[in-house]
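> Here is a sequence together with a model predicted from it:
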Amino acid sequence: MEYVNRSVTNLRASFEDLTPQKIIRLVVIVGAYALLRPYLMKLGGKFQMRGHEAQEEPEDTAAPRAKLTPNDIRGQAGIPEDSDDGEEEEEGAEGPAIATDWGKKARRRQRHVLKELLDAEERRLAELQEDEEDKDIEEFLEKE
């Protein structure tokens, strides 16, 4: 109970002693902290990343190792080519198969979806062109 009484007394005394100068000083300090905190977090993150990279480096620097990024992995799956020859690609022909290899049906579905998207875009562009032509013709028609 004694701790509660002390806390209430100290909190009340803190607010009673506030002068305009102390209020302005408090606002400046809190505002500066709010503005500088994101930059300080970025700086701390850079230092932390350097530390992690230094720990991961092998002690034998004679053989540098290549770094693998997520973008390197993402680039392995592409849009299938337009081939309906009926032959399945053999796994051993080009190297080991990866998890993103496309099957025959998946390639056909993807080609079909892409063709539909292209046709829809062509129809939309054709409609826009027809609308513009109609507006040009309306300009020359006589209005009674």
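Arrived safely. Note that the coordinates shown come from a computational prediction; the quantities given were computed from them, not determined experimentally.

> make it CA atoms for all contacts and neighbour counts henceforth
Noted.

> Give me the distance between residue 20 and residue 11.
In this structure, residue 20 lies at 18 Å from residue 11, with CA to CA, to the nearest Å as the measure.

> same deal with residue 117?
Residue 117 sits 67 Å away from residue 11, taking CA to CA as the criterion.

> again with residue 72
Taken as CA to CA, the spacing of residue 72 relative to residue 11 amounts to 58 Å.

> and what of residue 48?
38 Å.

> How about residue 140?
Relative to residue 11, residue 140 is positioned 82 Å away (CA to CA).

> more neighbours, the two?
With other CA atoms under 10 Å as the criterion, residue 140 and residue 11 differ in neighbour count, and residue 11 comes out ahead with 11 against 8.

> Mind telling me what element the more buried one is part of?
With elements taken from DSSP states H and E, the one containing residue 11 is helix 2-16.

> Please compare the first structure with the one that follows:
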Amino acid sequence: MDPVINIASTLTDRVSTNLRNSFTDMTPEKFIRIVIIAGGYLLLRQYLIKMGGRAQMRAHEEEEARSEEEAKAKMSANELRGKVDIPEDTDDEDDATAEASGPEWGQMARRRQRVMLKRLLDAEEQRLQENQEELEDKDIEEFLIKT
């Protein structure tokens, strides 16, 4: 236990001696020099941080561009599938062309999908209409006199 106490006492003696000597040896020139250095750091710090942030962002963008180029170079034939613009052959209402993003659908599958979407939209409209009627009934019921 004695070596730990000796090290602690030596450390406290040295710190207090060095700190006391630092302030007693301080001349006005040294004090002004410390104030100028600390003030300059505080003034320039924000600009240094912004400049570092810009440099880091630029490096990040360059790395991202490089990785995208490498990914494009390594693209397989399966990844290219569905990314080619093929005019869609619709049978009745849609004349707009759409980009294929997955496997190609047949004409019957597209028709089934349109029919299903129409049914879902009709069901949603029906539900909204019923809700609207219920709200109107509640408004009218509010004004009726109950006897």
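That came in fine, so what should we check first? Please read these numbers as outputs of a predicted model, since none were measured by experiment.

> Provide the TM-score value for the superposition.
The TM-score (TM-score structural alignment, normalised by the length of the first structure) is 0.41; 66 aligned residues with a CA RMSD of 2.4 Å.

> Please, where are all the strands along the second structure?
For the second structure, no strands turn up when DSSP state E is the criterion.

> can you pull out the helices in it?
Read by DSSP state H, the second structure holds these helices, from start to end of the chain: 2-24, 28-73, 77-80, 107-143.

> possible to save those as CSV with mean neighbour count?
Putting these into CSV (neighbours: other CA atoms under 10 Å) gives the following:
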stretch, mean neighbour count
helix 2-24, 10
helix 28-73, 11
helix 77-80, 9
helix 107-143, 12
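
> what's the distance between residue 23 of the first structure and residue 34 of the first structure?
When CA to CA is applied, the distance between residue 23 of the first structure and residue 34 of the first structure equals 16 Å.

> ugh, wrong one, I meant residue 122 of the first structure
The separation that residue 122 of the first structure has from residue 34 of the first structure, given CA to CA, amounts to 51 Å.

> Count the neighbours of residue 111 of the first structure for me.
Using other CA under 10 Å, residue 111 of the first structure is surrounded by 17 other residues.

> ok, now the one 5 residues further on?
Using other CA under 10 Å as the criterion, residue 116 of the first structure is surrounded by 12 other residues.

> Buried residues, the helix or strand encompassing it. List them.
Taking DSSP H and E as the criterion, residue 116 of the first structure maps to helix 104-140. Using 16 or more other CA atoms under 10 Å as the burial criterion, the residues of helix 104-140 of the first structure that qualify are 107-108, 110-111.

> From the residues you listed, pick the one nearest residue 3 of the first structure.
When the buried residues of helix 104-140 of the first structure are compared for distance to residue 3 of the first structure, the smallest value, 70.8 Å, is given by residue 110; criterion: CA to CA.

> Now do the contacts for residue 133 of the first structure.
Under the criterion of CA atoms under 8 Å, 6 or more residues apart in numbering, residue 133 of the first structure has no neighbours.

> Residue 124 of the first structure versus that one, what's the distance?
With distances defined as CA to CA, the gap from residue 133 of the first structure to residue 124 of the first structure amounts to 14 Å.

> Next one: residue 14 of the second structure from residue 22 of the second structure, what distance?
Per CA to CA, residue 14 of the second structure is found 12 Å from residue 22 of the second structure.

> right, I mislabeled it, should have said residue 68 of the second structure
Distance of residue 68 of the second structure to residue 22 of the second structure, given as CA to CA: 56 Å.
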